[in-house]
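Student: Could you work out the structure for the sequence below:
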Amino acid sequence: MIYSPAAQDHGLPHDPFKAIVTPRPIGWITALSAKGEVNLSPYSYFNAVSTRPHIVMFSSEGKKDAIAFIEETGEFTCSMVTKSLVGAMNLTSAPLPRGTSEYGHAGLEMAPSRFVKPPRVAGSPAALECKLLSVQQLVDLEGRSVERWMVLGQVVGIFMDDAFIRDGRFDTAAAHPVARCGYADYAEVDHLFSIERPPGG
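Tutor: I've put the predicted structure just below:
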């Protein structure tokens, strides 16, 4: 099968795009408004895009509170979503009224950050503290603006629970992070395998 995304002529009951670009890390983003309102929301269009410096990206379908708050204050955090937190993460995706804290709605506790003002999720084993680099509205091939916004942030602080640092590494599998797949599906990372990069010529 091959089809045109513009025409959506695949004949399937659901668009398979997100099931093909998978698994996707979940950016559990906390942002503060200029008034001090807290927003916590999960984004499955999220990833690291640079190591020197550390830069992460997330993209929002629609200009939601997280984007507006980050534009106001220039900071955000990203907490790792784990299997034990996936139910709470799902609750934070609910469309609550602006200014209503998803932390309270999901029964989560906040932990203070060291380098930025927005807090992180207290129960998460790892979190990134970020400062805003840019917010970009996306455009399509015809140059038309679409209702999608991409945020780039530089990581200025990294929190790790010491319990997950083993043999000098962060033990990813022990943290059981959860990734987004297609449809309503998720994946749990509970084991890893290693491949050494081949030497150059």
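Student: drop to CA atoms for contacts and neighbour counts, all remaining ones
Tutor: Noted.
Student: centre of the chain versus stretch 47-55, how much separation?
Tutor: Computed by CA atoms, centre = their mean, to the nearest Å, the chain-centroid distance of stretch 47-55 equals 14 Å.
Student: Buried residues in that stretch, which are they?
Tutor: Asn47, Ala48, Ile55 (16 or more other CA atoms under 10 Å).
Student: between these, which is closest to Leu133?
Tutor: Ile55 (8.8 Å; CA to CA).
Student: quick one, what contacts the residue lying closest to the closest one once chain neighbours are set aside?
Tutor: Excluding the flanking residues, the one nearest Ile55 by CA to CA, 6 or more residues apart in numbering is Gln154, at 4.5 Å. Contact partners of Gln154, counting by CA atoms under 8 Å, 6 or more residues apart in numbering, are Pro53, His54, Ile55, Val56, Cys130, Lys131, Leu132, Leu133.
Student: Please provide the structure for the following sequence as well, for comparison with the first:
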Amino acid sequence: MQLDFATLSPLEAYRWLAASITPRPIAWVSTRSPSGVANLAPFSFFQVISDSPPTLLVNVNTRDDGSLKDTLRNAQASGELAIQLVSFAQVEAMNASAAILPHEVSEFAHCDIANLPCERIDVPRVAGAPVTFECRVAQIQPYPAQRPTCHLIFAEVVLAHIDEAVLSEQGRLDPLKLDLVGRLGGSAYCRTSELFQMQRP
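Tutor: Got it, this is the predicted structure:
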């Protein structure tokens, strides 16, 4: 089987890519609007792209009507965002926060998600998240440049909050204790509950 992406609709292309590039980590992104409304939304087109400087990349698609999502608007305005990793224990709350709500409604309040203040940025973070990265926007890049369908947020990490409950006896992150969820195709997810190890040559 071959797929000629030039002949696929955007929806078909998305479905094939999202079903094959798996599992994808989920960025649970919190921001604050200029009027003070706290926003929270999940994104699965997400990855670490640099360790020097420590930088994460979140892809935020535009809405079908061409409007910008609250996460992007808020990050553009404030230059700040917090990125949480999603544990299996919080997967229902993460899914609930994906609902499309009016700009003036906070997902934290609407979904009854507890939050804590960040230390370096004026953004709330998800209470109980195994890992939270406080970030400042390094760059926001529309893509493709001529007719953007998404915006790439380059987020430089300035501080990380690690729940000590997910650390090993050696003080390192224990992937089984993290118990993170990943995105698959369609409505499917997975979790980091089965591992194996290999030594690099």
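Student: what's the TM between chain one and chain two?
Tutor: The TM-score (TM-score structural alignment, normalised by the length of the first structure) is 0.91; 192 aligned residues with a CA RMSD of 1.6 Å.
Student: Where do the helices of the second structure begin and end?
Tutor: 10-20, 70-78, 91-96, 107-110, 175-178 (DSSP state H).
Student: Of those helices, which is nearest Ser30 of the second structure?
Tutor: Among those, the nearest to Ser30 of the second structure by CA to CA is helix 70-78 (7.3 Å).
Student: Which residue range of the first structure does the closest one align onto?
Tutor: Using TM-score structural alignment, helix 70-78 of the second structure lines up with residues 65-73 of the first structure.
Student: mean per-residue distance, the matching stretch to the second structure?
Tutor: Superposed on the second structure, stretch 65-73 of the first structure shows a mean distance to its aligned partners of 0.6 Å (mean CA distance after the TM-score superposition for the first structure).
Student: That stretch: which residues count as buried?
Tutor: Quick answer for stretch 65-73 of the first structure (16+ other CA under 10 Å): Asp65, Ala66, Ile67, Ala68, Phe69, Ile70, Glu71, Thr73.
Student: need the contact list for the closest residue to the second one other than its chain neighbours.
Tutor: On the basis of CA to CA, 6+ apart, the spatially nearest residue to Ala66 of the first structure that is not a chain neighbour turns out to be Ala31, at 5.7 Å. By CA under 8 Å, 6+ apart, Ala31 of the first structure lies in contact with Val38, Asn39, Leu40, Ala66, Phe69, Ile70, Glu75, Phe76, Thr77, Pro118, Pro119.
Student: what's around the second one, how many residues?
Tutor: Right, the one you point to is Asn39 of the first structure. 27 (other CA atoms under 10 Å).
Student: Now which residue in the second structure aligns to it?
Tutor: Matched by TM-score structural alignment, Asn39 of the first structure corresponds to Asn39 in the second structure.
Student: now the strands for the second structure?
Tutor: 24-25, 27-32, 38-43, 46-51, 54-61, 80-84, 115-117, 124-126, 131-143, 150-162, 181-183, 189-191 (DSSP state E).
Student: average offset between the shortest one and the first structure?
Tutor: Comparison of strand 24-25 of the second structure with the first structure after fitting gives an average deviation of 0.5 Å (mean CA distance after the TM-score superposition for the first structure).
Student: What helices and strands are in contact with that strand?
Tutor: Other elements packing on strand 24-25 of the second structure under the criterion 3 or more CA pairs under 8 Å, 6 or more residues apart in numbering; DSSP states H and E are strand 46-51, strand 181-183.
Student: ok, and the closest non-adjacent residue to the counterpart of Val121 of the first structure in the second structure?
Tutor: Using TM-score structural alignment as the criterion, Val121 of the first structure maps onto Val126 of the second structure. Closest residue to Val126 of the second structure apart from its sequence neighbours, by CA to CA, 6+ apart: Asn115 at 4.6 Å.
Student: how close does the aligned partner of that neighbour in the first structure sit to Pro118 of the first structure?
Tutor: Aligned counterpart of Asn115 of the second structure in the first structure: Met110 (TM-score structural alignment). In this structure, Met110 of the first structure and Pro118 of the first structure are 9 Å apart, going by CA to CA, to the nearest Å.
Student: Same check on Asp185 of the first structure?
Tutor: Per CA to CA, Asp185 of the first structure is found 29 Å from Pro118 of the first structure.
Student: Which one's more surrounded, those two?
Tutor: Neighbours per residue (other CA under 10 Å) separate Asp185 of the first structure from Pro118, with Pro118 holding more: 28 against 10.
Student: Glu75 is in contact with the more buried one, correct?
Tutor: Yes: Pro118 of the first structure lies in contact with Glu75 (CA atoms under 8 Å); the separation is 6.9 Å.
Student: Skipping adjacent residues, who's closest to the most centrally placed residue in the first structure in space?
Tutor: Ranked by distance to the mean C-alpha position of the first structure (CA atoms, centre = their mean), the top residue is Gly27 at 1.0 Å. In space, Gly27 of the first structure comes closest to Tyr43 once its chain neighbours are excluded; the distance is 4.9 Å by CA to CA, 6+ apart.
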